[in-house]
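>>> quick one: sequence and predicted model below, then my questions.
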Amino acid sequence: MTRHIRHAAVFCALLLVALLVNAARIQVLEARAHDGNAANRRATIARYGQPRGDILVDGRPVTGSRDTGEQLRYERTYADGPLYAPVTGFASQEYGTTLLEHAEDGVLSGTDPMPAPFRLWNEFTRSHTPGGDVETTLNGAAQKAAYDGLDGRKGAVAAIEPSSGRILALVSSPSYDPAALSGNDAEVARSWDRLNGDADKPMLNRAVRQTYPPGSTFKVVTTAAALDAGVVTDLDEPTDSPAPYRLPGTTTTLTNESDGCADLSLREAFKWSCNTVFAKLGVDVGITDMAATAQAFGFNDTALRIPFSVARSTFDTTVDRAQLALSSIGQYNTRATPLQMAMVAAAVANGGQVREPYLVERRTRAGGATVDMAGARPVRQAMQPATAARLKELMTQVVTEGTGTNAAIPGATVGGKTGTAQHGLLNSGTPYAWFVSWAQGDDDLEAKVAVAVVVEDASVARGDITGGGVAAPIARAVMKAVLTS
């Protein structure tokens, strides 16, 4: 009897060991596979089981979390959702995350180990770190001025602090309310279908994800290339620029919107935006120097992130001379995001230096302790300082006595460049109205803001669409908001 009892005890012990080994195999060796199984909702339930951290503008949250009392307990909320949607993106229980909600998801959701004060303990106990906050570089007054200025028209605004690269405004219109996508019920699905089916594409971030022909605003880049290459040495000397100008190797002629552009000096041609002067100037500079200058400003850069990705602005380096002429006035294959053109204006205002733009100032833990802050941003020289000084002079004259007078601000020096870009088959589309600019208060030691504005569907007659008439007033409102805040 004792022997049978001993055998039974050994057998039970073996069963217990086998059970423990199998449990260890499942919980340790196969843990990742089970965690990643689509049928396992524990991670999802835990993710939405606590409030999400907030995105801040001017130190105040523009996001929040609502307790639904359901299994996925907390839903994302947004204050002034359409105003900040091009920055925040959405955080949806059904459709995931975009823009800052995506790029900073680890901090906001508490899943990033960096903000965890007791990382090893959390891993051992499988507890969840409260979500931290993300403080943006945005100027709330400038953001609102840009949004109100567009007034629902299709277009975008980007504003940068030239000396640092801090993004002060990032607006895309028409916009949408991200809160409509936060939950997981039938109404969220209907909102998703409606937004994706909207021909105006309200979820498209036109400020950083849409490229446009920059038109005459690109003449800032062409001027920088010509001055740096020594093709032009005297701003007031007449240029050898016939009007109309026959594109090299073709029978096609290029004309101007106004008379009197033939052989005009660079100063006057820049003021009145003469196409013929700048098309020939680009050809005289040559593709090598034009491409080098464009790339120094940021064109053809595929790696820019702010921290979410930015569409590549393009300057074609494989063009012939006729195509180069058109590229040099911001047409043909030349395309730019509004953020890229704000970088061009910022470089002029910053002595020729381009600061890499950024949107996140600092990240904090739930209790407010700083996890990290934005450091000095990478810088590159887009043009010689002397060239930047002469371009500042030219851009200032555009605002004081040229096509950009609608951007003038009392008590400040403002420089700008207008642009009206053609697009569509045989230029059949409504022209895009552009304005790029910078502003420096009379009491300031340096320029405080650089802005780019593009309006796709100006609500005026086609012949009256101009960057100075449509886009410059919006830029003025944004610059004034920064200077007075």
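Yep, that arrived.
>>> all contacts plus neighbour counts: C-alpha atoms, from now on.
Noted.
>>> relative to residue 123, how far out is the residue lying closest to residue 152 once chain neighbours are set aside?
Closest residue to residue 152 apart from its sequence neighbours, by Cα to Cα, 6 or more residues apart in numbering: residue 174 at 5.1 Å. For residue 174, the distance to residue 123 equals 44 Å [Cα to Cα, to the nearest Å].
>>> higher neighbour count, the two?
residue 174 (22 against 11; other Cα atoms under 10 Å).
>>> surely that one touches residue 153?
Yes: applying Cα atoms under 8 Å, one finds residue 174 in contact with residue 153, separated by 6.3 Å.
>>> where do the helices sit along the stretch 201-350 of the chain?
Assigned by DSSP state H, counting those that start in this stretch, the helices in the stretch 201-350 of the chain fall at 219-229, 266-272, 275-285, 287-297, 321-327, 338-349.
>>> quick one, what contacts residue 409?
Applying Cα atoms under 8 Å, 6 or more residues apart in numbering to residue 409 gives the contacts 476, 480.
>>> do the one 5 residues further on as well
The neighbourhood of residue 414, defined by Cα under 8 Å, 6+ apart, consists of 395, 396, 399, 407, 408, 437, 438, 439, 440.
>>> could you find the closest non-adjacent residue to it?
Nearest non-adjacent residue to residue 414 (Cα to Cα, 6+ apart): residue 439, at 4.4 Å.
>>> pretty sure the one you found sits in a strand.
Yes: going by DSSP: H, G, I helix; E, B strand; the rest coil, the assignment for residue 439 places it inside a strand.
>>> ok, it - contacts?
412, 413, 414, 415, 447, 448, 449, 450, 479, 483 are the contacts of residue 439 under Cα under 8 Å, 6+ apart.
>>> against that first model, consider the following:
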Amino acid sequence: MLKGMSENETLQNRNWNVLIYMTGVVILFFILLMRLFSLQFTHYDENLQRSENNRIRKVVLVAERGYIYDRNGEVLVRNRPSYQIALSSINMPRKKSERDSLFMKLLGIKDAAGERLFDSLSLDTAFQRSRWIKTRPIRLLEDATAEQVAIIEERSEELPGVMTVIESRREYPYGTMASHALGYTSEISEEQLKLPEYEGYTQGDRIGQKGLEQFYDKEFRGVNGMKLVEVNASGREVGTVDGVEGTEPIPGLRLVSTIDLRLQKVAEEAIPDTAKGALVAIDPRNGEILAMVSSPRLDPNIFSLKKRERNKGWAHVALDTMRPLTNRAISGTYPPASIFKLVTAGAGLENGILTENKYYSKPCTGGYQYGARYQKCWGTHGSLNVVNAIRLSCDVFFYQAGLDIDMNRINEFGRRFGLGEKPLGVDIPGEKAGWLPDSASFNQRNKRLGWRWARGLILNLSIGQGQIVTPLQQATLIGSLATGKGVYRPHFMKELRDSQGNVVRRYEPEIIRPGNMKPYTHRILLAAMDSVVNHPGGTGKRGALPNVRVGAKTGSGEWKKGEKTHAWYAAVAPLYDPEIAVAVIMEAAGGGGAVSGPIAKKVMEAYFENKLSEARKNETQSAP
């Protein structure tokens, strides 16, 4: 009986086990059915979208950046195709183990020479960035060679999310030519992304840095397009999505600059790259900058190279004690030296303190006694009027004139012609303002040093030793003094055109300072500039041209005791109907007339030769 009950219990227990098992199976299938129902019905749209995201990729079509031309249509900046090996965050493996495997596979890839294509640091950075950048591929290798592209394509199946992208990179066909004016492009930094002016930009965008590239970046960028493409499991594009139209990119605007390439070449050849200096050639009738040189120069093409080469090039220029990154033409600040004597003379003539025939009672005997102080002159010039004092650049005459005129009057006249504390507003970033000291600004500027304004300071200031100017200001000054028709804002942009060549915007010349003076003042200053170049003993005779009347003023700017002076030369031609003004400074080079005068002469010769050749060309074309 007990034995029977035991068998019954065993059978009953077995039935319960089967029942529990079957119940578990039913529940499991029920869960699977519910999950299937959820996937196919409840979350159908969501899952379809995920599926589509894995199959379909949104590709941003980057707009071609606008070109830069010189005034005659010569290409100064263009684009070139560049292959990039990139990482697509959408198609990368999700599991950490698979991502680590992809990382190690990439790290192990070598080229024919046995060199690794990727380094661990750049790969790690790219993988980290892929966590938050979802909209565009992340560059792993820039400017990849055909061999490197082939290696990646051969292994495409084992490298999910790794792809080859064709981008355009900036190319500067003339290398260092006009590099400081043109600027360069590079990837936007994290600091720049935080600035309001870069709203709408994203990590990985290449933007203009320095020069015209930066100032007109938004105009050059254009508008990106978009297309939807189908990709396989490895993230490779296999075709476009039927029935979905993308948007074509709109190319950036093209800038026709005021630069004359032929003139720019002459200017750069005239200044050795081993020297520190700058040159600005400008049309004083409208402010168009015809040429701008800052030496030493740099090659902006280095910023379009692959990362390793770019870093090497950047380190070279950044650590160079000659400071090739500095645009000395607009941000180099120097004492104006004797070129400022034109301002002192102009202020005296305007206020009736100087006249054409005024001679000071104390002639130049090599210096001037002011109280207990004896102020030297660079020569012995005797008794002079204002024209001859400028011709010979006599300091003693201007010591006396400055004391008579006073700095407030002198500074007021200088501000009329572009000097002073405000930049001229040229359309490239980095321009610095100058400084015209008076008693208030001098005391404020030197408060920490405990220096106070004294009347004796006028002696140095009247000859341009103590103020601050830029080469751009000096070119603007000499040009507007010669025209007498106002100071035009210096600029590089002549026209902006679309990809079909239609003019979208044309620069309208703008007068920013009055540049006014009495006809009498104007006549005397022109006569003085004429005498500097074309009369016996003139300090600027080395800048004379045989068939064009040149007016000029030389200067030697003191900056450090025991060192050679900065060599200044500012000239304009034709003197009585000005078309071009040129300012040259060569740092620590000596006398302006001897060093910088011949440089300015070469530029002016080239300008008028170009003009003659263009005139002959037009005559030939118009002949029947």
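Here it is on my side, so go on. Please read all numbers here as calculations on a predicted model, not as lab measurements.
>>> give me the TM-score for this pair.
Overlay of the two chains. TM-score (TM-score structural alignment, normalised by the length of structure 1): 0.82; 430 aligned residues with a Cα RMSD of 2.9 Å.
>>> quick one on the thing from earlier: out of the contacts of residue 439 of structure 1, name the ones that lie in strands.
Judged by DSSP state E, the contacts of residue 439 of structure 1 include 412, 413, 414, 415, 449, 450 as members of strands.
>>> from those, pick the one nearest residue 263 of structure 1.
Of all these, residue 415 has the smallest distance to residue 263 of structure 1: 24.2 Å, by Cα to Cα.
>>> aligned to that closest one, what sits in structure 2?
By TM-score structural alignment, residue 415 of structure 1 lines up with residue 551 in structure 2.
>>> repeat that for residue 54 of structure 1.
Counting by TM-score structural alignment, the partner of residue 54 of structure 1 is residue 67.
>>> go ahead and confirm residue 106 of structure 1 touches residue 112.
Yes: judged on Cα under 8 Å, residue 106 of structure 1 makes contact with residue 112 at a distance of 4.2 Å.
>>> shared neighbours of those two, which are they?
With Cα under 8 Å, 6+ apart as the test, residue 106 of structure 1 and residue 112 reach no residue in common.
>>> re the thing from before, which ones are touching the residue nearest to residue 152 of structure 1?
Residue 174 of structure 1 neighbours (Cα under 8 Å, 6+ apart): 152, 153, 154, 155, 200, 201, 202.
>>> sorry, back to before: can you count the residues close to the match of residue 415 of structure 1?
Residues near residue 551 of structure 2, counting by other Cα under 10 Å: 31.
>>> how far away is it from residue 525 of structure 2?
10 Å.
>>> also residue 568 of structure 2?
The value you get for residue 568 of structure 2 to residue 525 of structure 2, if Cα to Cα is used, is 18 Å.
>>> of the two, who's got more company?
residue 568 (34 against 24).
>>> need the three-state assignment for the more buried one.
Residue 568 of structure 2 - assigned by three-state DSSP - is strand.
>>> what sits against the counterpart of it in structure 1?
Mapped onto structure 1 by TM-score structural alignment, residue 568 of structure 2 lines up with residue 434. Shown in contact with residue 434 of structure 1 (Cα under 8 Å, 6+ apart): 214-215, 217, 418-421, 452-455, 466-468, 471-472.
>>> and residue 520 of structure 2, by the same measure?
With Cα under 8 Å, 6+ apart, residue 520 of structure 2 has these contacts: residue 349.
>>> hang on, the earlier thing: any idea how far residue 480 of structure 1 is from the residue nearest to residue 414 of structure 1?
8 Å.
>>> what's around residue 191 of structure 1, how many residues?
Taking other Cα under 10 Å as the criterion, the count of residues near residue 191 of structure 1 is 16.
>>> just the element for it, please.
Assessed by DSSP states H and E, residue 191 of structure 1 sits inside helix 186-197.
>>> next one: residue 245 of structure 2
Going by DSSP H and E, residue 245 of structure 2 is not in any helix or strand.
>>> ok, residue 158 of structure 1 next?
Per DSSP H and E: strand 155-160 holds residue 158 of structure 1.
>>> quick one: that strand aligns where in structure 2?
Under TM-score structural alignment, the match for strand 155-160 of structure 1 is residues 277-282.
>>> in structure 2, which helix is the longest?
helix 2-37 (DSSP state H).
>>> so after that helix, what's the next helix or strand?
helix 44-55.
>>> what residues of the helix or strand that that following helix is followed by count as buried?
Per DSSP H and E, the first helix or strand lying C-terminal to helix 44-55 of structure 2 is strand 56-61. Neighbour counts over strand 56-61 of structure 2 (16 or more other Cα atoms under 10 Å) mark 56, 57, 60, 61 as buried.
>>> relative to residue 486 of structure 2, which of those is nearest.
Distance to residue 486 of structure 2, by Cα to Cα, is smallest for residue 61 among those, at 46.8 Å.
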